[in-house]
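K.L.:
take this sequence and fold it.
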Amino acid sequence: MLKLPLAQNAVDRDYLSRESVSAVSDILLQPNVRVLPMLNGEVPTTGVHNGNPELVYFDAERIASYENLIYLGKSELETDYVSYGAPILLAILNRDLVAELGLDEFEWHGLRKTGAGLNPLDAGVYTQALAINNWHQSHQFCPRCGSATEIIKAGWSRKCLADGQEIFPRTDPAIIVGVIDQQERILLGSQGSWGENRWSILAGFVEAGESLQAAVIREMYEEAGVRVTNPRYLGSQAWPFPASLMVGFFADLDPDHPDIEAVPDGIEIERLRWFSRAEIEAEADRLYLPSRLSISRAIIEHWFGAEIVCATDREGL
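P.N.:
Purely as a prediction, here's the structure:
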């Protein structure tokens, strides 16, 4: 199974505690409670410039004047900022509140910049926090009738103020696939908006009523014109940009159609190329592969058999 940065988790989500109407109030009474503030998807972070990022959590007294706190769960790891078993709350702030609370003295960074280097607690907390933040931002109104909604169940549900309809966070599954041919080459694609020599494996959303395996076969044909067989699950990780779950696979080029030319769809994919391991090694200094935060990079390196140091790493992208 792949080791993926955003699949790390050291948080007990403590589902049953959310059900209480007074859940957040009760949690705030606990002496070791920690609060993570968020502004436009970014959080206070230390150690970014020396390659050891760590989230900054605060005492409840400093943040808890802000209502609509969201309960993320209990820490299963001890860090410099969080004790083992400490309940963790998310506070979604605006810029005025950040200034009012004196938090503008800290450096604020996004998950794309810091995620690959976070410890399991911080990676799990930030991934969860960003996903639930994105959901709240896009569900202020009822999708059925358009009326305003309010937060309930410690931030893990919203209720329509008109008809009482309860709305829950959703995740959009997407498959991402390393297609391998009979020569053990991997198929990489490039979008038209990408720069020169930027490549990744192919991906797509799972459609309604579709299995993951069926999505692998359909998407590879739609995006690259290739027939694949034998989808093999490699791992998954949340991708909260805004609400995806990336599910990784290998799949084989169909041996009954080995001579079919890979043709980009011209909509999502503009260029396609089969890469051998020798070509990846020879061209690594010029190749822009996905960042180490992504499952795509992990799948490519799993096929390659070792870590690849490429232009993406050299330029800190």
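K.L.:
CA only for contacts and neighbour counts going forward, please
P.N.:
OK.
K.L.:
what sits up against stretch 187-202?
P.N.:
With contacts defined as Cα atoms under 8 Å, 6 or more residues apart in numbering, stretch 187-202 is touched by 176-180, 220, 223, 264, 268-275, 286-290, 296-297, 300.
K.L.:
just the buried residues out of the residues you listed, in PyMOL syntax.
P.N.:
Buried subset of the contacts of stretch 187-202, written as a PyMOL selection, criterion 16 or more other Cα atoms under 10 Å:
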select buried, resi 176+177+178+179+180+220+223+264+268+269+270+271+272+274+275+287+288+289+290+296+297+300
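K.L.:
tell me the centre residue of the chain?
P.N.:
For the chain, Trp239 is the residue whose C-alpha lies nearest the centre (Cα atoms, centre = their mean; 2.0 Å).
K.L.:
next one: it from Arg170, what distance?
P.N.:
Look at Trp239 and Arg170: by Cα to Cα, to the nearest Å, they are 13 Å apart.
K.L.:
now do Ser291
P.N.:
26 Å.
K.L.:
so which of these two has more stuff around it?
P.N.:
Higher neighbour count among Ser291 and Arg170: Ser291, with 19 against 11, using other Cα atoms under 10 Å.
K.L.:
related to what we said a few turns ago, surely the residue nearest to the centre of the chain and Ile295 touch.
P.N.:
No. Using Cα atoms under 8 Å as the test, Trp239 is too far from Ile295 to be in contact (9.2 Å).
K.L.:
mind listing the shared neighbours of those two?
P.N.:
Common contact partners of Trp239 and Ile295 (Cα under 8 Å, 6+ apart): Met246.
K.L.:
hang on, the earlier thing: so where does the closest residue to the residue nearest to the centre of the chain other than its chain neighbours fall, helix or strand?
P.N.:
Nearest residue to Trp239 in three dimensions, chain neighbours excluded: Leu245, at 5.5 Å (Cα to Cα, 6 or more residues apart in numbering). Using DSSP states H and E, Leu245 falls within strand 244-253.
K.L.:
let's see this one next, to set against the first:
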Amino acid sequence: MTTWVTASALDRVDHHRRSEEWVAGLWRSADARLLKLGADGKFTTNPGGTRLRMTKPFVAFDSQRHRLIGLLDGTPVFAVEALTEGEVHDLREVGGHLPEAELDIAAAATAVAAWHRLEPLCPRCGGSSEVINGGFARHCTACGEDHFPRTDPAVIMAVVDADDRLLLGGQSAWGHRVSVLAGFVEAGESAEQAIHREVAEEVDVSLSELRYFGSQPWPFPRSLMLGYFARATSTAISVDTDELAHADWYTRDELSARLDAGDLALPGPASIASRLIQSWRDGHDPFTGAA
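P.N.:
Alright, predicted model coming up:
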């Protein structure tokens, strides 16, 4: 699984997008493509959600509504929040099925649309702001400050014990789905410190080794998930019921049996949680690098 590990095929043209005239010229290109998103963050796809459905722009360019996502093999790709028609999905539903380049487009479009929707005013003075940089910044017309989309770092960790069992927990709203633990990085805290704190808070388990696994944009509305494996030094679980309804350790055979029986379900393939769990199920040892 290489999702979000290799360089993106999407060129975000950061330096060029500052010219509104240049961005407008891309909009008028014969090969320009436009992705529509609804106010709920769902975007248009083909039937089944295996590809994005993008159309040719056919109206005049509007710098306040039309966002330049980037160039894909030289083709300009824009996004707009508008009424959608046909089949729509979000990243949770189809992120595991889209081609990687289209996954990048969908993630960026979803994140930028959410930011504009949630923060139309200047966070410094509360004044009105206008869209600049092809949709990737806002300029306050009152105090003159430029603002950019925020990204909130969060950690997500697959905790394993000395017997190579995996710690999984669930919330009551999830039904019978279980996942690895996760939480936001707090102010003045490193990602590694957040891992130790979150695991201690949620299940009262202490950790020793940590190994970085990978990251994933999760624009609901603006998270960046930082994935790790963690080695537990204790196994007694005390669940914080404000965070989780239940948690337990699983061997690979136990988890497979519960999944086959329909007693448990795992996160969808769009999530880094799924990749962390699958890496463990495949027998990869993140601490030694052994397969």
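K.L.:
returning to what we had before: tally of neighbours for the residue nearest to Trp239 of structure 1?
P.N.:
With other Cα under 10 Å as criterion, Leu245 of structure 1 counts 18.
K.L.:
aligned partner of it in structure 2?
P.N.:
Under the alignment by TM-score structural alignment, Leu245 of structure 1 pairs with Leu224 in structure 2.
K.L.:
now do its match against Glu130 of structure 2, distance only.
P.N.:
Distance of Leu224 of structure 2 to Glu130 of structure 2, given as Cα to Cα: 25 Å.
K.L.:
OK, contacts around the equivalent of Ile237 of structure 2 over in structure 1?
P.N.:
Using TM-score structural alignment, the partner of Ile237 of structure 2 in structure 1 is Ala262. Ala262 of structure 1 is in contact with 224-226, 272-273, counting by Cα under 8 Å, 6+ apart.
K.L.:
any chance of those in TSV, plus distance to Glu279 of structure 1 and secondary structure?
P.N.:
Converted to TSV, the contacts of Ala262 of structure 1 look like this (distance: Cα to Cα, whole Å; DSSP: H, G, I helix; E, B strand; the rest coil):
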residue	distance to Glu279 of structure 1	secondary structure
Ala224	20	helix
Gly225	23	coil
Val226	21	coil
Leu272	15	strand
Arg273	11	strand
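K.L.:
show me the subset of these that structure 2 keeps too.
P.N.:
Using both residues aligned by TM-score structural alignment, their matches' Cα atoms under 8 Å, structure 2 keeps these contacts from these: 224-226, 272-273.
K.L.:
quick one: neighbours of Ala32 of structure 2, just the number.
P.N.:
Neighbours of Ala32 of structure 2 under the rule other Cα under 10 Å: 19.
K.L.:
in what helix or strand does the nearest residue to it once chain neighbours are set aside lie?
P.N.:
Leaving aside its chain neighbours, Ala32 of structure 2 sits nearest to Pro76 (4.8 Å; criterion: Cα to Cα, 6+ apart). Element membership for Pro76 of structure 2, per DSSP H and E: strand 75-81.
K.L.:
what's the mean distance for that strand versus structure 1?
P.N.:
Compared with structure 1 after fitting, strand 75-81 of structure 2 deviates on average by 1.2 Å (mean Cα distance after the TM-score superposition for structure 1).
K.L.:
contacts for that strand?
P.N.:
For strand 75-81 of structure 2, the surrounding residues in contact (Cα under 8 Å, 6+ apart) are 26-27, 29, 31-39, 65-71, 109, 113.
K.L.:
packing partners for the strand holding Leu245 of structure 1?
P.N.:
Packing partners of strand 244-253 of structure 1 (3 or more Cα pairs under 8 Å, 6 or more residues apart in numbering; DSSP states H and E): strand 172-180, strand 228-239, helix 295-304.
K.L.:
and if we set it to 7 Å?
P.N.:
strand 172-180, strand 228-239 (3 or more Cα pairs under 7 Å, 6 or more residues apart in numbering; DSSP states H and E).
K.L.:
quick one, which of those strands is packed in tightest?
P.N.:
Most buried of these, by mean neighbour count (mean count of other Cα atoms under 10 Å): strand 172-180, with a mean of 23.
K.L.:
what's the mean distance for it versus structure 2?
P.N.:
By mean Cα distance after the TM-score superposition for structure 1, the fitted strand 172-180 of structure 1 averages 0.6 Å away from its aligned residues in structure 2.
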